[in-house]
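# sharing a model prediction with you, sequence too.
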Amino acid sequence: MRDASGGGDGIDDVTGRHSDHGGTSLDPRALEKARSRLRNIDKAIRELDAGGTFEAFTDAWFSFLTAYKSIYTALEQGAKVSPQSRQWFGSKSSERRADELLQYLYQARNDEEHGLENATKAVPGRATLEIVVPDSLQIDLSNVVFDGNTARLPNGDMAKVIENIPPHVILIPVQDRGRNEYRPPTAHLGKSIQDASPLGVARLAQSYMVRMAYEAEQLIAGDNRASADHKEE
């Protein structure tokens, strides 16, 4: 264990290895790992936005969930070096448990890891057209060309588009090990979610995790400022 003064090289309380983070409020290695996972999140979101097959989408979603939870894991371990950082991370954990979006994603990662179901579901597209169709005309919608509010039928006629929803992916309820269910989020930080798609939810989480990493950085920066002030004295 680290000596009571907290000075000099000590034994890391998390890994049992010697470390040189001294008496800092947060182990800097945790911040570096969090930054790495933020890069993973950014890459996963770009892959989610790229479209492609449902299989590719679910792979990117899993990568996003893994990086998301890994940030919590890294900062939790890094916060064990001081009462100040433990208190900070405790507040972040409480905020996660109380927030629909943050808690859903956290449990979705656990469900993906320990369960057999995916946290996403592919929904087929559908279209509603306003057309006059002779009894003898058969329409194969796969051959209909949509252009905004109009659609060109296979026989060349034009029709008005009442509704056109392309194929898309939605979030579905997940469960924890105690079989408690967590439904897809509708709110985040006290505000209604306007885009509840997996991509929309991932972008909101990305913004939150960037701010969380910034707060962790400020803990370390505060230590550095305090150390500089002490030297000046």
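Thanks, I have the structure now. Since we're looking at a predicted model, the values are computed, not measured.
# switch to C-alpha atoms for all contacts and neighbour counts from now on
Fine.
# doesn't residue 24 lie inside a strand?
No: Residue 24 is assigned coil when assessed by DSSP: H, G, I helix; E, B strand; the rest coil, not a strand.
# count the residues that sit near it.
By the criterion of other CA atoms under 10 Å, residue 24 has 22 neighbours.
# so it sits right up against residue 82, yeah?
Yes: using CA atoms under 8 Å, residue 24 is in contact with residue 82, at 7.3 Å.
# after the longest strand along the chain comes which helix or strand?
Longest strand of the chain, by residue count under DSSP state E: strand 158-165. Using DSSP states H and E, the helix or strand that follows strand 158-165 in sequence is strand 168-171.
# grab the nearest non-local neighbour of residue 40.
residue 67 (6.2 Å; CA to CA, 6 or more residues apart in numbering).
# cool, and residue 181?
Per CA to CA, 6+ apart, closest to residue 181 is residue 175, 4.5 Å.
# take a look at this one as well, against the first:
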Amino acid sequence: MNTQGMDKVRRKMRSATQSLNEAENANDYEQFVDRWTAFLLTLNAAFNALEKTIKGNKKHREWYEIISKERYNDPLMRYLIEARNVEEHGLAPVTGITPYTFAASALGGGGFEVDIDIGHGNDYASVKPMPGSTVVVQRTWPRPILVKIVKDNRGVTEEFAPPTSHLGNEIASTKPIDIGVLGLGYLQMVVDAAERELK
């Protein structure tokens, strides 16, 4: 086994894990984008290091070609590959952010007063019901989302929507962190298989 190569694969995998954890705990959208980008790059670097580790042996190279085809054909892994490619070589964003929403309604016949200030660093909203009414408030905070990736290869355009399946199974969430966790899980599965294969 090429232990030096596998050490590099594991280092890249740790870096990808750390970047994803930092993206999950980001304080703002810009910090999230920076850490998500680092995750995409280091996840891909781990697969590249694994391919180079295996490349020299024909038997193992054939095994890795099967893994490589699976990764390329899986909607989730292909999305991560294409997002990395756009992030590295393109200009389009690979994530977006949902808007802040606020809705209030009065029950019981009365109305309400709203005092709201959004977008000045100390966002707040207060709702004061009129006598005889109850107010129901719904708000959603901005959150990062994955966006459709558009790949233009010499005039041929391909589009990759955020994935809804992985390894033949429907996935419950397309939130970036959840997609990242599945991508890391796949990498871990491949690394475990490679270590068994290289013995």
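Now that the structure is in, tell me what you want to look at. These numbers were taken from a predicted model, which means no experiment stands behind them.
# next one: the residue nearest to residue 40 of the first structure from residue 177 of the first structure, what distance?
With distances taken as CA to CA, to the nearest Å, residue 67 of the first structure is found 21 Å from residue 177 of the first structure.
# out of those two, which sits in the busier spot?
Neighbour count, other CA under 10 Å: between residue 67 of the first structure and residue 177, residue 67 has more, with 22 against 11.
# may I have the secondary structure class of the aligned residue in the second structure for that one?
Aligning on TM-score structural alignment places residue 67 of the first structure opposite residue 42 in the second structure. Classification of residue 42 of the second structure by three-state DSSP places it in helix.
# so who does residue 42 of the second structure touch?
Residues in contact with residue 42 of the second structure, defined by CA atoms under 8 Å, 6 or more residues apart in numbering, are 12, 13, 15, 16.
# hmm, which of those residues are common to the first structure?
With both residues aligned by TM-score structural alignment, their matches' CA atoms under 8 Å, the contacts of these that the first structure also has are 12, 13, 15, 16.
# tabulate those residues (a markdown table), appending secondary structure, distance to residue 84 of the second structure and neighbour count.
Below are these laid out as a markdown table (DSSP: H, G, I helix; E, B strand; the rest coil; distance: CA to CA, whole Å; neighbours: other CA atoms under 10 Å):
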| residue | secondary structure | distance to residue 84 of the second structure | neighbour count |
| --- | --- | --- | --- |
| 12 | helix | 15 | 23 |
| 13 | helix | 15 | 23 |
| 15 | helix | 15 | 19 |
| 16 | helix | 13 | 27 |
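# quick revisit: any idea which element the alignment partner in the second structure of the residue nearest to residue 181 of the first structure lies in?
Under the alignment (TM-score structural alignment), residue 175 of the first structure pairs with residue 150 in the second structure. If you go by DSSP H and E, residue 150 of the second structure is part of strand 149-153.
# give me the buried positions along that strand.
Residues of strand 149-153 of the second structure classed as buried by neighbour count (16 or more other CA atoms under 10 Å): 149, 150, 151.
# make CSV out of those residues and add distance to residue 112 of the second structure.
What follows is those, written out as CSV (distance: CA to CA, whole Å):
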residue, distance to residue 112 of the second structure
149, 43
150, 45
151, 49
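# point to the residue nearest the middle of the second structure.
residue 176 (3.0 Å; CA atoms, centre = their mean).
# do you have the strands of the second structure handy? List them.
95-97, 101-107, 112-117, 124-129, 134-140, 144-146, 149-153, 156-160, 165-166, 169-170.
# between the ones you listed, which one is nearest to residue 183 of the second structure?
Across the strands of the second structure, residue 183 of the second structure has its closest neighbour in strand 165-166 (9.2 Å, CA to CA).
# which bit of the first structure covers the closest one?
Going by TM-score structural alignment, strand 165-166 of the second structure sits over residues 187-188 in the first structure.
# the matching stretch vs the second structure, average distance?
Superposed on the second structure, stretch 187-188 of the first structure shows a mean distance to its aligned partners of 0.7 Å (mean CA distance after the TM-score superposition for the first structure).
# next one: that stretch to chain centre, how far?
When distances are taken as CA atoms, centre = their mean, to the nearest Å, stretch 187-188 of the first structure is centred 13 Å away from the chain's centroid.
# and for stretch 46-62 of the second structure?
Using CA atoms, centre = their mean, the offset of stretch 46-62 of the second structure from its chain centre is 26 Å.
# now do the same end-to-end measure for that stretch.
Terminal-residue distance, stretch 46-62 of the second structure (CA to CA): 18 Å.
# which other residues reach that stretch?
Taking CA under 8 Å, 6+ apart as the rule, stretch 46-62 of the second structure contacts 2, 5-6, 8-13, 64, 187, 191, 197-198.
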